[in-house]
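> based on what follows, work out the 3D shape:
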Amino acid sequence: MNTRAGTMAAHGGGGSEAAEIHEQRSLGFWLYLMSDAVIFALLFMTYGVMAGNTDGGPTGKSLFSLSNAAYETTLLLVSSTTFGFASLAAREGNRGAVLGWLALTFVLGAGFVFLEVREFLGMIGAGAGPDRSGFLSAFFTLVGTHGVHVSTGLVWILIMMGQVMVKGLSLPVTSRLFRLGLFWHFLDIAWVGIFSVVYLPGLM
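As a prediction, this is how the structure comes out:
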């Protein structure tokens, strides 16, 4: 705790003004997440309407792999846990542990993106691209949007690792790490929805 307090004081992050800025930015980020949730809700609704519009083409049952979706889910859920450990390490002022947990989170997230891209390429190669039917167009849009968000989160993780290495665990850095955590956990929730609404019903 003393180490953390000293680090924050050294960077001028212990004042009430800095804490107030942190609160304001956190509120603003919550508003962003709410708008993002609305976007995903609209994409889920669109998929629900278009799920049966296969135009005589392949359905989810013939395209989806439960094992691949399960691997993706496991990677993303475990990455949420490792990010939680990074947040705990930041509270303790343990910079080395923060970097280690963030690196592991990045590897898990990158594995998720790899599996998703492989799935997309396999479907497109089999003639089941987003232009094949309304069902596939809605599928690629919903799942692809989530994948873009995860990729953005990976870039953000790398940026945060650089800031932790250069600036330490000052209040501005830990504040950004907190917001990144909100974003990453939000993606987990969105993926659970995709797994439950897209993959499981599609395989039944």
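> when you work out contacts or count neighbours from here on, use the C-alpha atoms and nothing else.
Will do.
> show me what the helix or strand harbouring residue 97 is packed up against.
Using DSSP states H and E, residue 97 falls within helix 95-125. Judged by 3 or more CA pairs under 8 Å, 6 or more residues apart in numbering; DSSP states H and E, helix 95-125 is in contact with helix 66-91, helix 134-167.
> want to throw those helices into TSV with mean neighbour count?
Shown next, in TSV, are the helices and strands packed on helix 95-125 (neighbours: other CA atoms under 10 Å):
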stretch	mean neighbour count
helix 66-91	19
helix 134-167	18
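> of all those helices, which one comes closest to residue 50?
Nearest of the helices and strands packed on helix 95-125 to residue 50, taken as CA to CA: helix 134-167 at 5.0 Å.
> before we move on, back to that, how far is the helix holding residue 97 from where the chain is centred?
10 Å (CA atoms, centre = their mean, to the nearest Å).
> tabulate the helices and strands packed on helix 95-125 (CSV), appending distance to residue 102.
What follows is the helices and strands packed on helix 95-125, written out as CSV (distance: least, CA to CA, whole Å):
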stretch, distance to residue 102
helix 66-91, 6
helix 134-167, 7
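> contact partners for residue 149?
residue 187 (CA atoms under 8 Å, 6 or more residues apart in numbering).
> near residue 28, how many other residues are there?
13 (other CA atoms under 10 Å).
> any idea how far it is from residue 181?
15 Å (CA to CA, to the nearest Å).
> ok, now residue 15?
23 Å.
> of the two, give the one with the bigger neighbour count.
Between residue 15 and residue 181, counting by other CA under 10 Å, residue 181 is the more crowded of the two (19 against 11).
> so the spatially closest residue to residue 75 that is not a sequence neighbour versus residue 174, what's the distance?
Spatial nearest neighbour of residue 75, excluding adjacent residues (CA to CA, 6 or more residues apart in numbering): residue 108 at 5.4 Å. Residue 108 sits 22 Å away from residue 174, going by CA to CA.
> and residue 156, what does it touch?
Counting by CA under 8 Å, 6+ apart, residue 156 has contacts residue 180.
> what's the spacing between it and residue 179?
For residue 156, the distance to residue 179 (CA to CA) stands at 10 Å.
> same check on residue 171?
Counting by CA to CA - residue 171 and residue 179 are separated by 12 Å.
> can you check residue 153 too?
Applying CA to CA, the value for residue 153 to residue 179 is 11 Å.
> ok, now residue 203?
Residue 203 is 35 Å from residue 179, by CA to CA.
> those two: who's more crowded?
residue 179 (17 against 14).
> to compare against the first, here's the next sequence to fold:
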Amino acid sequence: MDDPGSQASGQQAHPAFLAHHFQSTAQQFHAGKLGMWIFLVTEILLFGGLFCAYAVYRANHPEIFVYAHRYLDKTLGAVNTAVLILSSLTMAWGVHCAQRDQRRGLILCLGLTLLCASVFLGIKYVEYRHKWKEGLLWASRYRPVAEAGHGAGGQEPTGTVPEGPRNVGIFFSIYFLMTGLHAVHVLAGMGAITWVMARAARRHFGSHYFGPVDYVGLYWHLVDMIWIYLFPLLYLIH
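Okay, the predicted model is just below:
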């Protein structure tokens, strides 16, 4: 018959947040972090393939990229870059707060990160809406029109823009694919941050247990880093 005292001691040595197949919180943390790094490598491979496609098309059709990038708003792109860099800082500080039992600071930082992500997606919506109205779309749907201004309520297009190089739609296909996939990852990150934020509100994290905050932070930093590459490659072509 087991000693009740030994059972109680075993329960104390195995906290509720420690999965049964781990012997210590450190082992669980490092295993989780290894799993996250493996996942991030697959994400890098995914976007790496797209960056390779970008390099091939740009090498073979440089005139298309030089011509078409002028239709991207560099100011909005730069603002979005600054917003994501700020979100990385707030996310990193959130991890710092979790490690030091600063629950309110953690929730505040996660909230600010969500706010930055929302601003980023809002700006992308403005950009996409403008491209849609002007017909600056992918592949065969590329039908550029001039700015509206003449006609009922200034809503009718004045005509087509000057003819550019052939197959300009290739650039916008790459643009929408890469930025759209990145936006999906931003949405996924927002969902993960919301989940972590809800758990933080229920006091699930502290200096003894902050793994999920750290893992989501790693994912978010990768999302930010991908955009830091996308911005100059798409918006700052010379």
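> TM between them?
The TM-score (TM-score structural alignment, normalised by the length of structure 1) is 0.85; 191 aligned residues with a CA RMSD of 2.4 Å.
> if we can go back for a sec, so which of the helices and strands packed on helix 95-125 of structure 1 is nearest residue 196 of structure 1?
Per CA to CA, nearest to residue 196 of structure 1 of those: helix 66-91, 10.4 Å.
> in structure 2, what residues pair with that closest one?
Counting by TM-score structural alignment, helix 66-91 of structure 1 falls onto residues 74-99 of structure 2.
> run the chain-centre distance for that stretch.
11 Å.
> now do stretch 86-101 of structure 2
Here stretch 86-101 of structure 2 is found 17 Å from its chain centre; the criterion is CA atoms, centre = their mean.
> identify the residues contacting that stretch?
So stretch 86-101 of structure 2 is in contact with 103, 105-110, 112-114, 116-117, 205-210, 213-214, 217, 220-221, 224, going by CA under 8 Å, 6+ apart.
> sorry, back to before: and the helices and strands packed on helix 95-125 of structure 1: which comes nearest residue 113 of structure 1?
helix 134-167 (6.5 Å).
> downstream neighbour of that closest one in the secondary structure list?
helix 171-194.
> which strands and helices sit next to the helix or strand following that next one?
On the C-terminal side of helix 171-194 of structure 1, the closest following helix or strand by DSSP H and E is helix 200-203. On a contact count with 3+ CA pairs under 8 Å, 6+ apart, helix 200-203 of structure 1 meets helix 60-63.
> counting by contacts, list what the helix it packs on packs against.
Against helix 60-63 of structure 1 (3+ CA pairs under 8 Å, 6+ apart) you get helix 200-203.
> buried residues in the helix it packs on, which are they?
Under the neighbour-count criterion of 16 or more other CA atoms under 10 Å, helix 200-203 of structure 1 has 200, 202 buried.
> residues in contact with it?
Outside helix 200-203 of structure 1, the residues that reach it (CA under 8 Å, 6+ apart) are 59, 60, 61, 62, 64, 65, 66.
> what sits against the second one?
With contacts defined as CA under 8 Å, 6+ apart, the neighbours of residue 60 of structure 1 are 199, 202, 203.
> still contacting in structure 2, which of those?
Counting by both residues aligned by TM-score structural alignment, their matches' CA atoms under 8 Å, structure 2 reproduces these contacts from those: residue 199.
> can you put the contacts of residue 60 of structure 1 in JSON lines and add distance to residue 71 of structure 1?
Formatted as JSON lines, these follow (distance: CA to CA, whole Å):
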{"residue": "199", "distance to residue 71 of structure 1": "13"}
{"residue": "202", "distance to residue 71 of structure 1": "17"}
{"residue": "203", "distance to residue 71 of structure 1": "16"}
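> so which of the contacts of residue 60 of structure 1 is the closest to residue 146 of structure 1?
For the contacts of residue 60 of structure 1, the nearest to residue 146 of structure 1 is residue 199 (14.2 Å; CA to CA).
> any idea what the closest one aligns with in structure 2?
Counting by TM-score structural alignment, the partner of residue 199 of structure 1 is residue 235.
> wait, doesn't the residue nearest to residue 75 of structure 1 sit right on residue 73?
No. The pair residue 108 of structure 1 / residue 73 is not scored as a contact, 10.6 Å apart, by CA atoms under 8 Å.
> contact partners for residue 175 of structure 2?
residue 234.
> counterpart of it in structure 1?
Correspondence of residue 175 of structure 2 to structure 1, assessed by TM-score structural alignment: residue 139.
> how much space between that match and residue 23 of structure 1?
37 Å.
> can you check residue 96 of structure 1 too?
On the measure of CA to CA, residue 96 of structure 1 and residue 23 of structure 1 end up 26 Å apart.
> secondary structure class for residue 130 of structure 1?
Of the three states, residue 130 of structure 1 takes coil under DSSP: H, G, I helix; E, B strand; the rest coil.
> wait, the match of residue 199 of structure 1 sits on residue 76?
No. The pair residue 235 of structure 2 and residue 76 fails to qualify as a contact (CA under 8 Å) at a distance of 9.9 Å.
> identify the residues contacting the corresponding residue of structure 1 for residue 137 of structure 2.
Counting by TM-score structural alignment, residue 137 of structure 2 corresponds to residue 129 in structure 1. Contact partners of residue 129 of structure 1, counting by CA under 8 Å, 6+ apart, are 123, 136, 137.
> host element of whichever residue in structure 2 pairs up with residue 27 of structure 1?
With the correspondence set by TM-score structural alignment, residue 27 of structure 1 lines up against residue 34 in structure 2. Taking DSSP H and E as the definition, residue 34 of structure 2 sits inside helix 25-60.
> I am finished for the moment; much appreciated.
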